[in-house]
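Visitor: let me see the structure of the following:
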Amino acid sequence: MKAGEDARGARGEGPRKLGLCVLCGLPAAGKSTFARALSHQLRLERGWAAGVVAYDDVMPDAFLEKAGARPLPSQWKLLRQELLKYLEYFLLAVINGCQMATPPNRTEAMWEDFITCLKEQDLISSAAPEAQSCYLLTKTALFRPLFLILDDNFYYQSMRYEVYQLARKYSLGFCQLFLDCSLETCLQRNGQRPRPLPAETIHLMGRKIEEPNPEKNAWEHNSLTIQSPACASEPSPELTDLLLAALENPVKYVEDNVEQKETDRTICSTNILHQADQALRRIVSQAMKEAKDEQVLPYNLKLLAEELNKLKAELLEDLREGNRKYLCVQQTIDISDVISFFHYEKDNIVRKYFSKQH
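Guide: Presented below is the predicted three-dimensional model:
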């Protein structure tokens, strides 16, 4: 029996219980200590699967080492979005009960740290023997309710809303925990760290931080403010109730996103096929635009479109079936190989129709 069938059988007829918990607050507010304690408590007392994704641990240090300073805000934003994409790949594997694919475009150091993070928390085991670009999920990740705790400052609401959108996309539970710690205490703790942040950075974040506001934003209704350092004690019943409510009442799925959900399932098992389809569509569209600009006759435009779409369909079918009629016989196919081959064949076809104009 396949892993996906095992997972579905274990879940029964009910939906899989998955949740995302955003942990936010100032630097040195005690978030990482609290996240580890909460994860341990969920595993020990609830029997859930739990994982902590600490952004400071997963974000690459390359920028720091190269420039001697923190990345620009625009660079951080791109890295945060990339990390969310990694989380999405993991969630897709859990939801579909399949192996976790490797994103084609990734920051290698950050991806490796993300993989290490999941392995250390018994959520993935190793690379699949038959495909080094895929990873096997553990029984813990597949068969138990799962909460991922995202540990970062998340000082802007927009940062947290991106996580909420991910929860909404896949009907996951969602909640927020805000660690309320005085600026003075954070500065004091920061000064005791091996690699402290500049005090001005914490002052600036203290002025900018946007606390959860459930009264104003409906999407933030599952939020709880926890006083620090009191947060180091046992999680309160109020916190446990919040987590349970989030799991039992996942964010409502947007019905008009059915096609996108089917596409995302494809990414899980046939990631290269999905990427190739999107890339080839763009190439065909661009080729047709260039043909129109060259004033190719309407009848010839129709023939050109038919030839290009036939080539695209045959190439994707070849990729899907693994026949390697068009692509060279090799164990792994990179998306760049597919695009390069298609460009070569496309140019040969287009050249015929352009020559007819002269």
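Visitor: please count neighbours and contacts with C-alpha atoms only from this point.
Guide: Fine.
Visitor: helices or strands up against the helix or strand hosting Asn309?
Guide: Using DSSP states H and E, Asn309 falls within helix 298-321. Judged by 3 or more Cα pairs under 8 Å, 6 or more residues apart in numbering; DSSP states H and E, helix 298-321 is in contact with helix 258-293, helix 335-355.
Visitor: another one to check against the first:
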Amino acid sequence: MALILVMGIPGSGKTTLSTKLEVMTNFCHHQMKREGKFSVPPYESILWSISNSFIIVDDIFYLRSMRRPFERMARAHSLCYIIIFVDETLEIALQRNKGRPPKVFIPEKTIHRIYEEMDIPTENTENFIRFSSSDELNDLITKIQCIFSTFKKRNCHKLVETSPQDTASKDDTLQNLEKEMRKCISELVRGSKSKDLARNLGKVKKEIMSEFRRNNLKTWSYSDLKNRLLLELSRFKTDE
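Guide: Next up, the predicted model:
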């Protein structure tokens, strides 16, 4: 399965392109809603309900931080991750925006700001495709399928090459991580009179451990772990 993000400035034609891809292929298109904050979990349930398919999510995605949760989700679920940048001129995008109904109209200054701050992936990124209105849709589909095919082959090789030694190495990493986190927690609770502090830090530790295990992370610093524990701890209410 592949997760495809379609990014671009408002009025660039992202939704139009995504709809065409959906019609011409077995791609499944989801447009992000503008009301409220978006969170990744609802899309995780969608991923598991659709098998052997390409999932398209279209939105502005003009900052890398906006795309990062999807990249992490793709990595966690071993999905092929593809970014399509719809490259349209500012003039045409503004013109299209003027023709929109008032409910979906976007202020021109907002479009100008997004255009100026657009964080476009580097051209040599293997999972990145730049698409303009002058390009052929069939060529785009071919590129998507090529990236997906390469991903599947590479994934198969990884499965074949994985050895018990690799698993043992991963276990050692997690053991070392847990030791470091236990040391951090010990320092943080030392001298504290709170009954909830140690318990809540234990919950945070489990979450961080799961994140490292899921994303196969292997490096960290003691100070970063300690700061992360304190940051996540702020979600819990502790007794004084």
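Visitor: after superposition, what's the TM-score here?
Guide: Aligned and superposed, the two chains score 0.60 in TM-score terms (TM-score structural alignment, normalised by the length of the second structure); 166 aligned residues with a Cα RMSD of 3.2 Å.
Visitor: what comes up buried for the helix holding Asn309 of the first structure?
Guide: By neighbour count with 16 or more other Cα atoms under 10 Å, helix 298-321 of the first structure contains the buried residues Leu301, Leu304, Ala305, Leu308, Leu311, Lys312, Leu315, Leu316, Leu319.
Visitor: re earlier: indicate which one of the helices and strands packed on helix 298-321 of the first structure is closest to Trp111 of the first structure.
Guide: Shortest separation from Trp111 of the first structure across those is recorded for helix 258-293, at 16.3 Å, computed as Cα to Cα.
Visitor: now do the helix holding Asn309 of the first structure: distance to the chain's middle.
Guide: The chain centre lies 32 Å from the centre of helix 298-321 of the first structure; the measure is Cα atoms, centre = their mean, to the nearest Å.
Visitor: which non-adjacent residue is nearest the residue nearest in space to the middle of the second structure?
Guide: Computing the C-alpha centroid of the second structure and ranking residues by Cα atoms, centre = their mean puts Phe70 first, at 1.8 Å. Counting by Cα to Cα, 6 or more residues apart in numbering, the nearest residue to Phe70 of the second structure once its immediate chain neighbours are dropped is Val40, at 7.1 Å.
Visitor: please apply the same query to Phe128 of the second structure.
Guide: Using Cα to Cα, 6+ apart, the closest residue to Phe128 of the second structure is Ile83 (4.9 Å).
Visitor: burial count for that neighbour?
Guide: Counted with other Cα atoms under 10 Å, the neighbours of Ile83 of the second structure add up to 25.
Visitor: cool, Phe151 of the second structure as well?
Guide: Neighbourhood size, Phe151 of the second structure [other Cα under 10 Å]: 18.
Visitor: buried ones in the strand or helix carrying it?
Guide: For Phe151 of the second structure, the element it lies in under DSSP H and E is helix 137-161. Residues of helix 137-161 of the second structure classed as buried: Leu137, Leu140, Ile144, Ile147, Phe148, Phe151, Lys152 (neighbour count, 16+ other Cα under 10 Å).
Visitor: list the helices and strands that helix packs on?
Guide: By 3+ Cα pairs under 8 Å, 6+ apart, helix 137-161 of the second structure packs against strand 80-86.
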